[in-house]
Every structure is written in structure tokens, then in C-alpha cells.
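Peer 1: sequence first, then the predicted structure:
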Amino acid sequence: MLKPDQSIGPHFNKQSNVTKENYLIRLTTSIEAVRYLLHQGLAFRGHDESQESTNKGNFRELIQLLAEENDKVKKAVQSAPSNCKMVAPEIQKDIANCFAEIIVKSIIEEIGGDVFCLLVDESADVSCKEQMAVVVRYVDKLGVIKERLIGIVHVKETSASCLKSNIDNLFAKYGLSLKQVRGQGYDGASNMRGEFNGLRALILRENSPAYYIHCFAHQLQLILVAVAKKNDDANDFFDMTSLLISVVGASCKRKDMIREKQQERIRKAVGNGQMSSGTGLNQEQSLQRAGDTRWGSHYKTLKSLCNLFPEVIDVLQYVEKEGPNDAKRRQARGLIDYLKDFDFVFHLHLMLLILGHANALSLSLQRKDKDILEAMVEVKLTKQKFQQIRDDGWESLLETVYSFCEEHGIPKLDMDEDYIDRHKPRKNTNRTNYQHYRYDCLNPVIDLQLAEFNDHFDEVNSKLLTQFASFNPKNSFEAYKFESLMELAQVIPRRF
């Protein structure tokens, strides 16, 4: 009684305060670790998180590092009871979910009840569960355009009604309304862009100003895919190119052969004065495997194939002689015959010409600072370039093809002679080489490109975007047009 500090009560309070302090230190340390891993986009867990493991995963290893650098953290971690270490997977998920809720809340506050655009896409994750990503695009108070992810929702099916139901639930959770939506952006799948039963149609029935606009860059990808699928000659060309990449790039040894032979060729050319040397010139190249969805990668593949043509032939000749089995040797022999044929050279340069213009447009459309009017103009100019190639580009294309044939010792065809189909050499085609390559190869591919351009970049959406763009405040509303205001008032009368 004479010494209150030594009584049981103060001792309990003292122990309780120490426990609380250590708990807060461990919690703060776990929060900082989660913050860092989320910011860097790194995986949290490891394959083996046992005490004997030499690598317990990013989260636990980061906690251990922070403990080694701070004595207070080290003491709090070492003295933690087994059921309160704050490193369990459930704790990690709870902290990450708290961060997500805080971020989404700040996004909703930044929108502030104003209008926004809705962007949706779905894809299967590594566990084969269908996930729907929901993104909002809006303008903040400073006039800056922002795109923010507000949720990833697991959907049982990808039907338009199921996607719409999950969007409604997500909007209800965060206090958003479909009436605020002023635009929709999806891919070209029928369940998304269908005019009658697609997701865009379901949302338009509730909110008529929510117009659907297909991503320009994605539409361009679909146009190029259509060329490869709908034109037989182009389809055969890309199939053979894919087989060529598989054979030439089948092993590291063959890739090294390409690099060594390219270096040797460049050294000889520089020594003979045929090439100039300098910074950024004569870079080492390799054949890149084209992606299934990014047709810009096909352009890079064909361009590298054109530049490395002698090296590719050398590697195929090596496989023909030293191949692991008869099938591979026959495959290499067939590819050599195909590559040294005029038909291959013609389609190679034709596709390079088409994909070159398309790739330049694609890169431009993907720029974040791209103005919509500039994008519309560039799409129109690209269509004009394709039309110009169809009308007046035959001579320059043929000149390029002949030059390539002369450089690599490939027999040139006389355009006035009868065309011989390599698949049916004995059958009379009743066509000259000129008629075949210009009217059966060049014109159909260009016509298909132009038709796909007109189909995907339709007049309705183009006109609507032009009307909205006329109210751009840039340069004191330089693009403003009174006629666009009147036309827009007829399209969305409620807003006026």
C-alpha cells in the first residue's frame, strides 16, 4: 500500500501497454510491406513459407528485412505470440482490401456525382475464373482526364445480362448510378457491343446518352486480323511465316547462328564501304515471334525477316543438312523453296507496306495526349493512303520486289508472261502475272482493308465524336461550331 507502483494493477496496465505498442508496431510494419508490394505490383506469397525455407516469399522476407533494420520492429516481431504475428495470408488480404476501399472511395469523391464513361472487359485469371474489370473515365476538377479501375468482379458467365447485373451491384456498393454514364467502351465481342442484346444495348435502354464507342486502336487490330483470315493468300503467307519462325527459332544454337552471321555480314559490308557505321546503326536483330492479338508485332517480325533474309536462308540450309530427323530436314527444304519464290517476296513486301501504315496509325492512336479530332483525321488519311496504294502504288511496290529479288538472287517474273500457280503448275490459269499479282493479290487485300475500315470506323460514331470535339476549350474554343451544337442537341435532348 505504501508503494503503489509495485502493486498488481499497475503491473497489469504496464504489460498491457507494452503488448498494445508491440501489436501496433507489427501492424504498421505489415501495412508498410503491403503498401510497397502493391505499389510495385509484386507477388506476396512464396512457394515455401516454412521456417526452414530460404525464401519465404516477398511479404515475409520484407518483414524480416524491416525487422533487421529497426531494433523496435525486431523486438516486436520476435516477442509476438504465434497467433498474433500479423503475417498470415488473411491479414495480408485484409490490409490490401482496406487499401483498395480507400482508393476507390477517393475516386468516387473525385467524380463527385458528375458524369463519367464506363469501360469494361472480362478475362479468365490463372485459376480459370472469369473476372470482369470495371474502369471509369472522367474529368477531375482541374480538367485532367483520368481512367481509374474501381473493381474486379468474378462473374459466373459472360452473358450481357450477367455482366449488367454485376455492374449494377458494384455501382450500388459505391453509390454510383447508370444515369451518370455518358459513354461506354468495350471490345468487339457480340455480348458487349451487340445492338439488341449486348451490354451496350442494356445500358442504353436505361440511359440513352450512354453512347458506345469502340477503341480506335482495338478496331485497327480487328481490321488487320480480318485481312489475314478472309484473304487466302495472306492467310497462307502468315501460316508459312509462323512455321518459319518456329523452325529458325527452335533452339538457342540457331538464334546464335543468326546473330553471328549477321555480325559477319555487317563487318564485311562496313569494310567494303557498303554500310556506314555510327551510333545507333547496324543494331543486332533477331526474329521475333508475332503475338496473337498485337498485330504491330507482325510488322516487326516481317521487318526483321526482310533484314535478316540471308541469315535465315543459311540457318535453314544448316537444318536441311544437319536436322535432328528427316521430318525437320524436309520442313527446312520446303521453307527454302518457298522463301526463294517470287510469290513469297511479293506478299512479304505487300504486307510490310500495309502493316507499316497500320502500325504507324496504331502507335499514334495509343498516345495518351491524342486529340480525338487528330485521331479522326489520321484514320481518314490512312484510308486515303490505302486507296492511293491501290490506284497508283503498283509500280513502286513492284520495283521494291524486283530490287529485293536482285539482291538475294531470287528469279524475277515477267509480268507479261502467263501466271503459273505453284499449287497446280500444270493447270492453265488464263491469267498473266500482272493480272494475278495486281488484280488477284494487291487489289483484293486493299479492298478488304478499306471495307473493314468503313465497317469498324462507322459514320455515326465518327460524326458523334466530331460533334463533341468541337467543344474542346483548347485555344479559346478554336474548334467550336454552332452547327455541331444544334446537331448534338438533337441527339441528346435531355442534356439541353
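Peer 2: Everything's here; your move. Remember, predicted model here, so these are calculated numbers, not experimental data.
Peer 1: only C-alpha atoms from now on, for both contacts and neighbour counts.
Peer 2: OK.
Peer 1: tell me which element R26 is part of?
Peer 2: R26 belongs to helix 8-40 when assigned by DSSP states H and E.
Peer 1: which neighbouring elements make contact with that helix?
Peer 2: When contacts are defined as 3 or more C-alpha pairs under 8 Å, 6 or more residues apart in numbering; DSSP states H and E, helix 8-40 packs onto helix 58-69, helix 71-78, helix 89-111.
Peer 1: tell me the centre residue of the protein?
Peer 2: R294 (6.3 Å; C-alpha atoms, centre = their mean).
Peer 1: can you say which of the helices and strands packed on helix 8-40 is nearest to G249?
Peer 2: Of all the helices and strands packed on helix 8-40, helix 58-69 sits nearest to G249, with 34.5 Å by C-alpha to C-alpha.
Peer 1: for that closest one, buried residues please.
Peer 2: N58, F59, R60, E61, L62, I63, Q64, L66, A67 (16 or more other C-alpha atoms under 10 Å).
Peer 1: use this one as the comparison:
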Amino acid sequence: MVSKKYWGLPSDDSSDTDDSDVEMEEVPQVQPAKLLDVDTAIDFMRFVFKEGLAFLDNGSGRCLADRMFVDLGGFMVDKMLEQPQRDGPCRMRMLKPTFENDLAQAFAKEARKGIAKELQGDFFGIFVDMCSPRDTYKYYMVLFARYVNCKGEVEERLLGIVPDSDTFDSAPYLKAAALSMLSEAGLSLQSVRGQGYGMPGYSDKFLNELTSMLDGAHASAYYVHPHVCPLHVHLVTACYDQSELFQLIQTLDVLSNLVQKSPQFTEKLCTLIQESGVNLDNDLRKPGETNWGSYYEAIVKFAAHITPICDALEFVDEVSRDDVKFMVYKINQGLTYDFFFGLLLMQDVLGVTNELSLALDRKGRDAENFAALLQDAKKQLQVMRDSGWTPFLNRVGMLCNDNDIPMATMGEKYVPRRRSKDAEATTKTYLDYYHVDFFQKVINKQLEVFDRRFTKESSELVLLASCLNPRNSFHSFDKDKLVRFARYYPSEFSDSATATLELQLEAFIRDVRSDARFLGMDALSSLSARMVETGKNIAYPLVYLLLKLALILPGTPATVKPASTAMKLIESAITREPCNQWISDCLLLFLEPDIFESITNDAVIPYLEAAGHSEPAA
């Protein structure tokens, strides 16, 4: 933050008392508070917000100090060369020490209003995700609005970031925060036509709080799994209540740190891998380094190289410094039968779902192919659960034998690691535990994630919406399916409007297939922009409305500014600096620069006056 001294505010230790006047008691003169040109102060802070502060990289590759010294001169010269925007003398204000905080908050509030102004009262969707700085237990809710602007372009705008409450039940708190942001922006829940949630690991109760908020406002606020949310993150975090899998991820995390921090270990490991005849094409990756990391790639890599990893651990333990030895100790503590069991299980589970996860991440997702991949993944998981136990157990045994890991005797009585009151009374064997309480339980968790995130309704919505995809000269176009899609929105498509829509769809498809301007497109978002550009949104208003409703769904891939890009930057920023109101406001201004730059000084000055930054008395 900018210091109080920088702004020229009166110092607490200033005094006009002359040491020579000790014999007389004089009342010191009260110095008038210094006044500053509020527009100059706002302009300077506008520059600071635009540059992104110390915790953000503006993409130039230069550090903050370099950007401030070099860019600030040009910025202020440009300001001096601008034509005067107002008559009369400078507007003077007495600025409190909280000036920069209050100004950031004022800009953020106006930015949210700017987003609502761009939306122009039209329908929109919301996307809510969670991020957490690495090695912390703090969580932050991130709220986006998704809509189609006046140019037909899909926008995903950040509305704000809210830290998780310290209270036991934070669902009502976060729900209230989301409502407050929408209300502050002037966005009505009645206009929401789509909702999507990332938030891996969050309880059903919390999701129910948010979905009920929207379902109660409008029946057509459909939930669809956002295409920007990696599926594997949700599949992994859904199993964290299985303590062995949580320990597995922690052990892999320490192992990744060892790869990065110990050149001796890494060199020995690469040598051992290459000696085994395997070409090491890339480094071992840290699983889930961010919410957008690939767990599957990391787990497959570790599983493939687990034997040379164990050999390299033994070598480096003898020649390393103490901090490396401690990491080796932690890893060796985690290399149990449960580790190898969980490693192969998660490799199989994520392998079955990998094609589906990749399909979710494609911008031009083929909805029919996605539906087929979804059904195939669920079927493979069910087959694995019902008939894959014996071959799986044999593979675990072979891997443990290769690495001298003691194996559990399946016929013996199961003794839990953590003793409980019922531990002595149980008749459960290790076979019962590993087969039912581990193997089948984990697979059932994956199936539950699919059922919750890919409901029959949401899957059909994405499939029907894809019938407007312009790829291959509108090869997927199906009038009957599009009419069925419209019936999901009875408020917008009455019986008479639906009949008119059928006629417009027939005319529309003949028109665009014969129009060269509509050739070569491959995404719904490019179709909407082209319709506005050519005026066909006015010629076929109901078709365009149907297209907008499809694009509002968070499960529809967009080619413009995906929220995933913003999420990566937010997570990177709050890892360096814990997120508070100031950081949240700065991130909003930095991530929405066009909205921010459109806000005038006149718009934020009333907020400053309300916060006590007063103007001089007459």
C-alpha cells in the first residue's frame, strides 16, 4: 500500500514548538490539514491498480519496480497532455490514511455496476469456484458472471473473491456474500439462466445452499458442470475422506518437492530410469500443484518409476543434508502397502476417466462424443468395481514384491491404524477392508461424482444446445432437438413462440448454409458473433435467443476469456499474498481492465466522500 507520508498527510509527530520558548506556555497553533488534488491522487492510484501491484504480473515480464519507474513517467505525461475535462480549479480533498483501500473498494463497486451495464438487463449465468493457496487451510470463493454481450461475444467477468468464513458452517456466509455481490452489481436472480460450480471437495450442503438460492428465483436456472473445471480434481478430492488416499497425495507431494530441491536425488533417479531402458521424456510433476494441475499425469509417472524412486531414496539418504534427509524420511514413512494400493487404484480410476476429462477441456467440445465418453467411463468403473478386484489385487502384490513392501495377510483380522472403541469387537478381515471399504468405496465415490455433476437433465441440455454448432456446415443441426431445448425455457418460449421458432429455424438453416460468411466456423460463440455482425440476430430473434441461452450455460465451451485463465492468476496471486478486501478489489480491477478504465473519477468521488475523505469547508 501507499504510505500516509507519501500522500503528504500531516505527520503525528509534527510540532511548531520552539525549544527556546520554554519560559512561556503558549497554545500551539493548529496547523490546517493539508489538501490534495483528489483527481491527481485518483489518477496515480489508477495507474497502480492497472500495473497490478507487487503480487501480480501484468504480462510484460518486468518486475513491479521497473514498471513503476519507467511506466509512471509516461502515464503522468499523458495525463498532463490530456485536454482539461472540467472547468475551474482543482478539486481538493482531505484524504484519510485509508484512501487507497476506500478507492479500491469504490472502483470495485463501480466495476460490478459496469458489468451489469454491459449486460443491459439480459439473461446471464453464474460460475462459482474455490481456490486455496498451497500449504494453507484458507479457501476463497470466486464468483463470475457469464453472458453474451451486444457484439454476440461470450463474456466471463469476475464479480469478486470472498474468503471462507472461520465459522463452522460457512455455507450461509458464502451464500450471503454471493447474493451481496449480485445485488451490488444490480444483477437480478430472476435473470439467471445457468449455473456451474467448481469447488472441489466442498460438501453437498454448501452446493445445495447456492443452487436452492437460484432454483427458488427461477426454475430455468439450470446447473451444468463447467467445461473449465478439470474433472480429475473433483474425482481426487471426493476421495479425501479415505485417509489412505489423502496420505498418498501428501507423500507424492513431498516426493515432488524432493525432485525439485535435491539435484543429487534427481540426477540419481534419472540415471536409474535411463539404465532401466526407459526414455525420460519430462520431469516428474507435482500432483495438483494448483487446482488446474494434472493428477493423472503425475500418478502415472510416479507409478511407472516407483522402483527407481525407491532405489534413489536409499542412495540420497546417505549423502544429503538434514532437510533433504527429513523429506526422505517422510517419504519412506508413507511408502506402505496402502500407498501402493492407492497409487494403482487412482491410476486405474483416473485412466478410465482421462478421455472424458480431456474432452471437457476442449473448446470445441463435441457434445455427442462427450455423452458417449461419459456413459463409457461410468460403465468401465462399474465393471472395475464388480469384477476387477482379483486382477487388481494381483498387480498390487507384484508391485509390493518388486519393492520389498510388506503385504497385508488378507485372511487375518483387520486392525485399524487408529484404535477405536469398536476395534476389538469387529470381525472384519483385511480382505473385507481392502475390497469393500477401500476398493469398492473409492469407485463408488467416483460414480457419485458423475451422478451429481452430470445429471440426466444437464447432459441433455448440453447435447441439445450443440445442435446449433456451425462446425462442418451445421452438420449437427436438428430442428426437433432444438425445439426440445427451447421447451426447457417456458418463460421465454410459450407455445406460440415455439411455433414461430420452428419456422425461424427452417429459414435460418437454409440461409446460413448458403451464406459464405458462415463457412469455416467451429464453435457456438463464433456463430453468435457472426449473427450480430451480419444482422441475422435481428432477422431470426428467437434463434438468437436460443443460441444465447445455450452459451450462458457454463458447460458450453467459449472462445473468449475463459474463467480458467483468471482462476490461475488469482490462485498464483493469493499464494504470494493472503487475500483480504484490498487484494480482492485489486484483482477485480486488474482482471477486468476494460471495465476499470471506463470508470470516471466523478463516479468514485461520492464513495470517498461517504468514507470521510471530505472536501474543504466553504
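Peer 2: Everything's here; your move. Remember, it's a predicted structure, so these values are computed and weren't measured experimentally.
Peer 1: what's the TM between chain one and chain two?
Peer 2: The TM-score (TM-score structural alignment, normalised by the length of the first structure) is 0.62; 426 aligned residues with a C-alpha RMSD of 5.7 Å.
Peer 1: Y174 of the first structure: which of the helices and strands packed on helix 8-40 of the first structure is closest?
Peer 2: Closest among those, using C-alpha to C-alpha: helix 89-111, at 7.4 Å.
Peer 1: show me what the following helix or strand past that closest one is packed against.
Peer 2: Downstream of helix 89-111 of the first structure, the next assigned helix or strand under DSSP H and E is strand 116-124. Contacts defined by 3+ C-alpha pairs under 8 Å, 6+ apart place strand 116-124 of the first structure against strand 130-139, strand 181-185.
Peer 1: list the buried residues of stretch 469-489 of the first structure.
Peer 2: For stretch 469-489 of the first structure, a neighbour-count test (16+ other C-alpha under 10 Å) marks A469, S470, F471, N472, Y480, S484, L485, L488 as buried.
Peer 1: where do the helices sit along the stretch 201-350 of the second structure?
Peer 2: Using DSSP state H, counting those that start in this stretch, the helices of the stretch 201-350 of the second structure run over 204-215, 231-237, 243-261, 263-275, 295-304, 306-319, 322-334, 337-352.
Peer 1: ok, back up a step: make TSV out of the buried residues of helix 58-69 of the first structure and add distance to L27 of the first structure.
Peer 2: Conversion of the buried residues of helix 58-69 of the first structure to TSV gives the following (distance: C-alpha to C-alpha, whole Å):
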residue	distance to L27 of the first structure
N58	17
F59	13
R60	13
E61	16
L62	14
I63	11
Q64	14
L66	13
A67	13
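Peer 1: return the most buried member of the helices and strands packed on strand 116-124 of the first structure.
Peer 2: Greatest average neighbour count among these goes to strand 181-185 (a mean of 22), per mean count of other C-alpha atoms under 10 Å.
Peer 1: corresponding residues in the second structure for that strand?
Peer 2: Mapped onto the second structure using TM-score structural alignment, strand 181-185 of the first structure covers residues 192-196.
Peer 1: can you list contacts of that stretch?
Peer 2: With C-alpha atoms under 8 Å, 6 or more residues apart in numbering as the test, stretch 192-196 of the second structure has contacts from 123-128, 211, 214, 218, 220-226, 549, 552-555.
Peer 1: that one vs the first structure, mean deviation?
Peer 2: Its matched residues in the first structure lie on average 1.8 Å from stretch 192-196 of the second structure after superposition (mean C-alpha distance after the TM-score superposition for the first structure).
Peer 1: which residue is the nearest non-sequential neighbour of T500 of the second structure?
Peer 2: Using C-alpha to C-alpha, 6 or more residues apart in numbering and skipping the chain neighbours, the partner closest in space to T500 of the second structure is L542 (8.0 Å).
Peer 1: now the one you found: how far from Y434 of the second structure?
Peer 2: Computed with C-alpha to C-alpha, to the nearest Å, the distance linking L542 of the second structure and Y434 of the second structure is 56 Å.
Peer 1: just R91 of the second structure next, same as before
Peer 2: Counting by C-alpha to C-alpha - R91 of the second structure and Y434 of the second structure are separated by 74 Å.
Peer 1: higher neighbour count, those two?
Peer 2: Between R91 of the second structure and Y434, Y434 has the larger neighbour count (other C-alpha atoms under 10 Å), namely 19 against 13.
Peer 1: what strand or helix carries the equivalent of R487 of the second structure over in the first structure?
Peer 2: The pairwise alignment with the first structure assigns R487 of the second structure to A489, based on TM-score structural alignment. Assessed by DSSP H and E, A489 of the first structure sits inside helix 482-491.
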